[in-house]
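Enquirer: Here is the input, now give the coordinates:
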Amino acid sequence: MLRSVRARTTVGATAVVAGALIVAGLAVVLLLRADLAGRADLQSEVAAREVAAQLAAGVTGDRLDLPDPEEHPVLVVDASGRVRAADKDLRDVGGVPVRPSTRIPPGGDDHGGDDDDDDSRPGRGEISQDVDFSTATATVDGRTAEFRFASLRVSTPAGETLTVRAGASLATTREAVGTVARAMLVGLPVLLAVVAGVTWLVTRRALGPVEAIRAEMAAITASGDLTRRVPEPGSRDEVADLAVTTNATLAALEESVARQRGFVADASHELRSPIASLRTQLEVALAHPELLDLEGVVEDVVRLQHLAADLLLLARLDAGDRPAPAEARPVDLAALVEEEVARRSADRAGAAAPGRPAPVVEAVIEAAPRVAGPRGRVARVLGNLLDNARRHAESVVRVTLREENGTAVLSVADDGPGVPPADRERIFERFVRLDDARSRDEGGAGLGLAIARDLVRAQSGTLTVGGAPGGGALFEIRLPVSGGSDSRKG
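Expert: Below you'll find the predicted structure:
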């Protein structure tokens, strides 16, 4: 069983070439045989007409100039089939002895003409235009060979109708066909061996880079070192494209693994603080129950619960989690904005950073587009952006909803210090806090914006940050509209 691509390619190419050569060889032999047979017919006809011309001119008997019988045996018979003239070295034709008293059966099995047809008889001193061809053996000077005979009728000046049969040897034809056939039989295996060898070498050279890629991938798998890359050949072909794509895949895999490891490390670090705080309070309570701070314990547990929920959500998003079709119902963004703004306007306690009054949350709704659900995820995105804006705003947070060319645009702006241009992408990374001096309790774990962007991307949308017109940060969400909308001012 041929298991390698190289072997299958070699066998397939050799088989195809062999089939093509066999068909071409048969065609050449048949065409050559037909061409040589046509030449033999022509030669025999020419010889017959030369003798017939002499008979039409009145030359008879021993005065006839006959060609060499070994090349063109000729005999002349009368209407009854008796031999009237023949070379002395011609012994028999078709097994019938050539003698003056012998009757030779008429030749001409090719055309099947009627010898008794009066219309086909030539006039006095004329040669018939009808020629019949046949193949028969003839013995000349003791050697028997096969000849192609041409038969035609001629009328002498005396009005006697004679038939001239002249042959052309087929030995040259058969020898030429045999030589070509033998040459092909000898050359075919040699040519096939050359084709197989060249195909094997070319295939090996073509598949060499593929083998190098496979070996390097096996080594990378065995070692687990994702910093290694497969060799890229200098050729500009499909193998080079495969190597480039493989290296791109390895780079993406390396980045993914590094990101996962960093995520695990950051998550462990973030979980360690609330767990350590909770353990400390419990140990103090164990030794001194009267010092137990239940409110602090509850806060640490709640914070730990929220952090675990955020980490679980990020892990599900990384795994490609998508909402079920039943959950992906259109969400009315205008109603969602009004609901979230009302909830945060009612709960202004602890909405701002220490030392600053709680900011006012305003909503400007210009349209009511619908976007794909689930509603909880869209609400989570808007909630995270509002919570982030309230922590940094000086006095006001403004939410604007509009629609542009089939896209819902939801903006959240604050009048706080804003985000430096150099950090506008970094803030969407996980566990990133721009203010290192800010405590974890005040600034959170640094997952809110990362979760918001991942959720928006899962909805085929975008989340960007820029500068607000009046100063501060401007977060803008763009989501494809999945239903109609109502234009309205707010």
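
Enquirer: rest of the way, CA atoms for contacts and neighbours
Expert: Noted.

Enquirer: and the top strand by length along the chain, which residues are buried?
Expert: Counting by DSSP state E, the longest strand found in the chain is strand 143-155. Going by neighbour count (16 or more other Cα atoms under 10 Å), the buried part of strand 143-155 is 144, 146-155.

Enquirer: can you give me the helices in the protein?
Expert: 5-56, 171-223, 238-287, 294-318, 333-346, 375-392, 440-443, 448-458 (DSSP state H).

Enquirer: Quick one: these as CSV, columns for distance to Gly472 too.
Expert: Below are these laid out as CSV (distance: least, Cα to Cα, whole Å):
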stretch, distance to Gly472
helix 5-56, 63
helix 171-223, 48
helix 238-287, 28
helix 294-318, 27
helix 333-346, 19
helix 375-392, 9
helix 440-443, 17
helix 448-458, 16
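
Enquirer: want to put them side by side, so please do this one too:
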Amino acid sequence: MRRLWPTTVRARATVGAVVVVAAALALASFALLGLLEAELLRNAERDAARQAETVAQLAATGDLERMRPPLHGVDFVQVVNARGRVLRATPNLAAAPSIAPVKPLRPGTAFHTWRIGTLGGEHRQRVVQVTTDTPQGMVTVFVGTSLRDVDAADDTTTAALAVGGPLLLATVALVTWRVTGRALGPVEAIRAEVAEITDRDLHRRVPVPPTRDEVARLAQTMNTTLDRLESAGNRQREFIADASHELRSPITVLRTQLEVALAVRDPELWPELISGALEDIERLQRLASDLLLLARIDAARPVAAVRLDLGSVVGGAVGSRLGDRVPVGTELASGVEVEGSELWLTRVVTNLLDNAQRYAVGRVDVVLRTTGGPHGRTAVLEVVDDGPGIPPGDRERVFERFTRLDDARSRDHGGAGLGLAIARDLTTHHGGTLTAEESARGARLVVRLPVAARG
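Expert: I've put the predicted structure just below:
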């Protein structure tokens, strides 16, 4: 059965439509034939019953001699006594025995459908049987009417359905096949285009049909996905190129220092050369750690929902810093709870403080507060320094990986241009935002996180 069942959506839709229409057509045909036959039977019974009741009244009064010829639509009349003797009959049943297969036992009216051989038997007869008491005993009146009209209607309707049904099913199959083919044509075009797209062809896009239906929305969603894949691919290539560039510089300097140390025979110069090499190794370690963290962030699943006191996390990050160049002032609201990773949120605060310490002149301020909104409360963490600030045109660029506004100065201070990028990625991973905003003096970096719902 599985091998016989169609494998394509188009074929399954066609078979399904044909099966449904065939079932509906069969039910409608049976209902139509049943209603038609019932109506025609009622019409035949009405004429026969009227004739039978009239003859039965004559028999009850002993006036069978006054029996008139059959009404229109009545084929025969036969009157039989309790012993089966025919008392009266129409000419077409002259000298014929009683047509009743069994003798009636009590007065009443009954309806039968028989084939009367003496009338030719080409059509069925609807027989009305009326039994009544007379002065001579019990008498049964049989009045029959032909069902030729019923049989003819049944035959005509059956023939019409036998011819029209397959034609209708063929039409349904053809229309369904064509319609599903037209509907699925764009899907096949999308599939064929996606099948040809490789990692080097992410700039290609699938065709969007002008139908504004589910297929068009599928194509738009596919193109949006391809946009994200292309963006991710470009970002990965840029990241690899930038990382290679960043690694090349300290490795080159380290190699030079080691070569100089080998060439210099004066032991008094070795401590200075080794100290410089250790500084470059430390820089390489920090860069490798940042690159590893970025890779983990990109591949990380949603943050585990752990309720944290953000004020305690920020206070702990500030309190653990020793030897900062400029003092850090804090103004932390209490009872600000968020859901996320304490380790990652601490890294966000640390990176923001590192950036502020790098450029501050004499002061760094950390402020934590909450704001209300139509969709709930928001925790707002601000890190402000009194340094040169960030030009408006660069307030978004500073969050790109390996970006330095002052390349030489950043290198002197040990920055690789990854701190703010890591901080933003971690914030985004917690469902928040990190932006550089307007400040009267220096740089003002603002983290916004959704406050945890009250349990």
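
Enquirer: Next, the TM-score between them, please.
Expert: A TM-score of 0.86 describes the superposed chains when it is computed by TM-score structural alignment, normalised by the length of the second structure; 442 aligned residues with a Cα RMSD of 3.2 Å.

Enquirer: Enumerate every residue touching Ile220 of the first structure.
Expert: Listed by Cα atoms under 8 Å, 6 or more residues apart in numbering, the contact set of Ile220 of the first structure reads 226, 228.

Enquirer: before we move on, what about Ala452 of the second structure?
Expert: 307, 337-339.

Enquirer: Quick check on these: which are buried?
Expert: 337-339.

Enquirer: Relative to Arg50 of the second structure, how far out is the residue nearest to Phe111 of the second structure when sequence neighbours are not counted?
Expert: Excluding the flanking residues, the one nearest Phe111 of the second structure by Cα to Cα, 6 or more residues apart in numbering is Val128, at 4.8 Å. Note on Val128 of the second structure: its distance to Arg50 of the second structure, by Cα to Cα, to the nearest Å, is 10 Å.

Enquirer: picking that back up, so can I have a markdown table of the contacts of Ala452 of the second structure showing distance to Gly137 of the second structure?
Expert: As requested, those are exported to a markdown table (distance: Cα to Cα, whole Å):
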| residue | distance to Gly137 of the second structure |
| --- | --- |
| Arg307 | 103 |
| Glu337 | 106 |
| Val338 | 105 |
| Glu339 | 103 |
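
Enquirer: Which position in the second structure pairs with Asp41 of the first structure?
Expert: Mapped onto the second structure by TM-score structural alignment, Asp41 of the first structure lines up with Glu45.

Enquirer: do the same with Val361 of the first structure
Expert: By TM-score structural alignment, Val361 of the first structure lines up with Val328.

Enquirer: Measure how buried its match is and give me the count.
Expert: By other Cα atoms under 10 Å, the residues close to Val328 of the second structure number 20.

Enquirer: check contacts around it.
Expert: Neighbour list for Val328 of the second structure: 318, 363-366 [criterion: Cα under 8 Å, 6+ apart].

Enquirer: please redo it, this time with the cut-off set to 7 Å
Expert: 363-365 (Cα atoms under 7 Å, 6 or more residues apart in numbering).

Enquirer: which of those residues still touch in the first structure?
Expert: Mapping the contacts of Val328 of the second structure onto the first structure (both residues aligned by TM-score structural alignment, their matches' Cα atoms under 7 Å) leaves 363-365 still in contact.

Enquirer: before we move on, back to that, list just the nearest of the contacts of Ala452 of the second structure to Thr176 of the second structure.
Expert: Glu339 (52.9 Å; Cα to Cα).

Enquirer: any idea how far Val306 of the second structure is from the closest one?
Expert: Separation of Glu339 of the second structure from Val306 of the second structure (Cα to Cα): 5 Å.

Enquirer: hmm, back to that, and the residue nearest to Phe111 of the second structure? What does it align with in the first structure?
Expert: When the first structure is aligned by TM-score structural alignment, the residue opposite Val128 of the second structure is Ala150.
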